[in-house]
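# Please find the sequence and the predicted model below.
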Amino acid sequence: MMHEEDNSNQELGQKKPIIRRDKVVVTKVTEQELSQIKSTADQCGMTRSDFIRARALGYKPRQRLSDRELDGLRQLAACRTDMVNFANALHGLSDNEKIRLFRHEETMLEWYEKVAHVTNRVADFLQSAQTVNSYPAGTTNEEIKEDGA
């Protein structure tokens, strides 16, 4: 990925390559279209230029989350923390302590596997939801494009 290469170059003391955008594309839009472009770009936390460039190149930026959605994510993150803490506590118990705690080893192990799976899925969701929109300059990664979003 381009981002990883940039980090490795910075670690080696190399500067990030500068992308010079000096070509201009002009198109005419109606007042209503301009208003929609401005609004959608703002909702995605992007400049109009970055938003239009991304859309023209086949990318579909995600809208930023509303305050209500952010609150839901914070609550979800807190639940994940509780689940991780509980899973870690269980992991630190001996098998006999786990058996005594749940009184049925098979049920406890099945539950533990499900909790670990849910915890990992929550972590993946949180990571993807918190990723900031950016124009993926210089990439041809099809997964990032609209069909993969």
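Received it, and whenever you're ready, just let me know what you need.

# going forward, measure contacts and count neighbours with C-alpha atoms only.
Noted.

# Check the gap between residue 55 and residue 37 for me.
Going from residue 55 to residue 37 by C-alpha to C-alpha, to the nearest Å gives 11 Å.

# all helices for this protein, in order.
Using DSSP state H, the helices of the chain run over 2-11, 31-43, 48-56, 67-91, 95-102, 105-130.

# The second one to helix 48-56, inter-axis angle?
So the one you mean is helix 31-43. 100 degrees (axes from the mean of the first three to the mean of the last three C-alpha atoms, to 10 degrees).

# what packs against helix 31-43?
helix 48-56 (3 or more C-alpha pairs under 8 Å, 6 or more residues apart in numbering; DSSP states H and E).

# ok, now the fourth one?
With contacts taken as 3+ C-alpha pairs under 8 Å, 6+ apart, helix 67-91 sits against helix 105-130.

# now the angle between helix 95-102 and the helix it packs on, please.
Going by the same axes, to 10 degrees, helix 105-130 makes 90 degrees with helix 95-102.

# Show me what counts as buried in helix 105-130.
108, 112, 115, 119, 122, 123, 126 (16 or more other C-alpha atoms under 10 Å).

# now stretch 87-104
87, 90, 98, 99.

# quick one: contacts for the last one?
This means residue 99. Residues near residue 99 by C-alpha atoms under 8 Å, 6 or more residues apart in numbering: 105, 108.

# Same check on the third one?
For residue 98, the contacting residues are 90, 105, 108, taking C-alpha under 8 Å, 6+ apart as the criterion.

# Please report the distance of it from residue 87.
12 Å.

# another one to put next to it:
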Amino acid sequence: MSAAVDFKNVDIVFGAARKEALALVDSGATRQEILEKTGAVLGCAGANLTVNEGEISVLMGLSGSGKSTLLRAVNLLNVPARGNVMVKDGDRMVDVAACDAATLRHIRQTRVAMVFQQFGLLPWRTVAENVGFGLELSGV
């Protein structure tokens, strides 16, 4: 089986002090220590995950542990401070954090779909209808 999405050593940091926060990550500091010393919020650190074609995967964890933060990096709604987020596009893997705008737009339109938590759902639609809404808009 080949990878559809591959996260490689992904760190996501929110705030202006990314460089300082990453240095603290490397030294083993906790999220709280990073926040106190830099004002930056560590979304996720050192994330590695491969999802193969045809697999159904579940990310489980406590609230605030970085599950949604990591998933939002697949379409670059959250930008990795470092690491690679590889998405399969035909015969090649594309690093969405390093690709040009046209390639990212193509990936978003043809390879990645996302249903947001709670408020992003249309309450008058079923789960399946919400999932298919993007396809409906694109005429599929």
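Structure received. Bear in mind the structure is a predicted one, so any value in this text is a computation, not a measurement.

# Work out the TM-score between the chains.
Superposed pair, TM-score by TM-score structural alignment, normalised by the length of structure 2: 0.23. Supporting alignment: 60 aligned residues with a C-alpha RMSD of 5.2 Å.

# picking that back up, as CSV, the contacts of residue 98 of structure 1 with distance to residue 81 of structure 1 would be great.
Converted to CSV, those look like this (distance: C-alpha to C-alpha, whole Å):
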residue, distance to residue 81 of structure 1
90, 14
105, 24
108, 20
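
# so which of those residues comes closest to residue 77 of structure 1?
Checking the contacts of residue 98 of structure 1 against residue 77 of structure 1 by C-alpha to C-alpha gives residue 90 as the nearest, at 19.8 Å.

# now the nearest residue to the closest one once chain neighbours are set aside: how far from residue 89 of structure 1?
The spatially closest residue to residue 90 of structure 1, leaving aside those adjacent along the chain, is residue 98, at 7.0 Å (C-alpha to C-alpha, 6 or more residues apart in numbering). Separation of residue 98 of structure 1 from residue 89 of structure 1 (C-alpha to C-alpha): 10 Å.

# Same question for residue 31 of structure 1.
Distance from residue 31 of structure 1 to residue 89 of structure 1, by C-alpha to C-alpha: 59 Å.

# Ok, residue 107 of structure 1 next?
On the measure of C-alpha to C-alpha, residue 107 of structure 1 and residue 89 of structure 1 end up 17 Å apart.

# check contacts around residue 76 of structure 1.
Applying C-alpha under 8 Å, 6+ apart, the residues near residue 76 of structure 1 are residue 122.

# show me where structure 2 has helices.
Under DSSP H, structure 2 gives helices at 18-26, 31-38, 67-71, 101-110, 127-137.

# between those helices, which one is nearest to residue 50 of structure 2?
Of these, nearest to residue 50 of structure 2 by C-alpha to C-alpha is helix 67-71, at 12.0 Å.

# For the closest one, name the packing helices and strands.
Contact partners of helix 67-71 of structure 2 among helices and strands, from 3+ C-alpha pairs under 8 Å, 6+ apart: strand 41-52.

# What is the strand it packs on packed up against?
By 3+ C-alpha pairs under 8 Å, 6+ apart, strand 41-52 of structure 2 packs against strand 3-14, helix 31-38, helix 67-71.

# Adding distance to residue 130 of structure 2 and mean neighbour count, write the ones you listed out as JSON lines.
Shown next, in JSON lines, are these (distance: least, C-alpha to C-alpha, whole Å; neighbours: other C-alpha atoms under 10 Å):
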{"stretch": "strand 3-14", "distance to residue 130 of structure 2": "22", "mean neighbour count": "20"}
{"stretch": "helix 31-38", "distance to residue 130 of structure 2": "34", "mean neighbour count": "16"}
{"stretch": "helix 67-71", "distance to residue 130 of structure 2": "18", "mean neighbour count": "19"}
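
# Tabulate the ones you listed in a markdown table, adding columns for distance to residue 23 of structure 2.
Shown next, in a markdown table, are these (distance: least, C-alpha to C-alpha, whole Å):
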| stretch | distance to residue 23 of structure 2 |
| --- | --- |
| strand 3-14 | 11 |
| helix 31-38 | 9 |
| helix 67-71 | 20 |
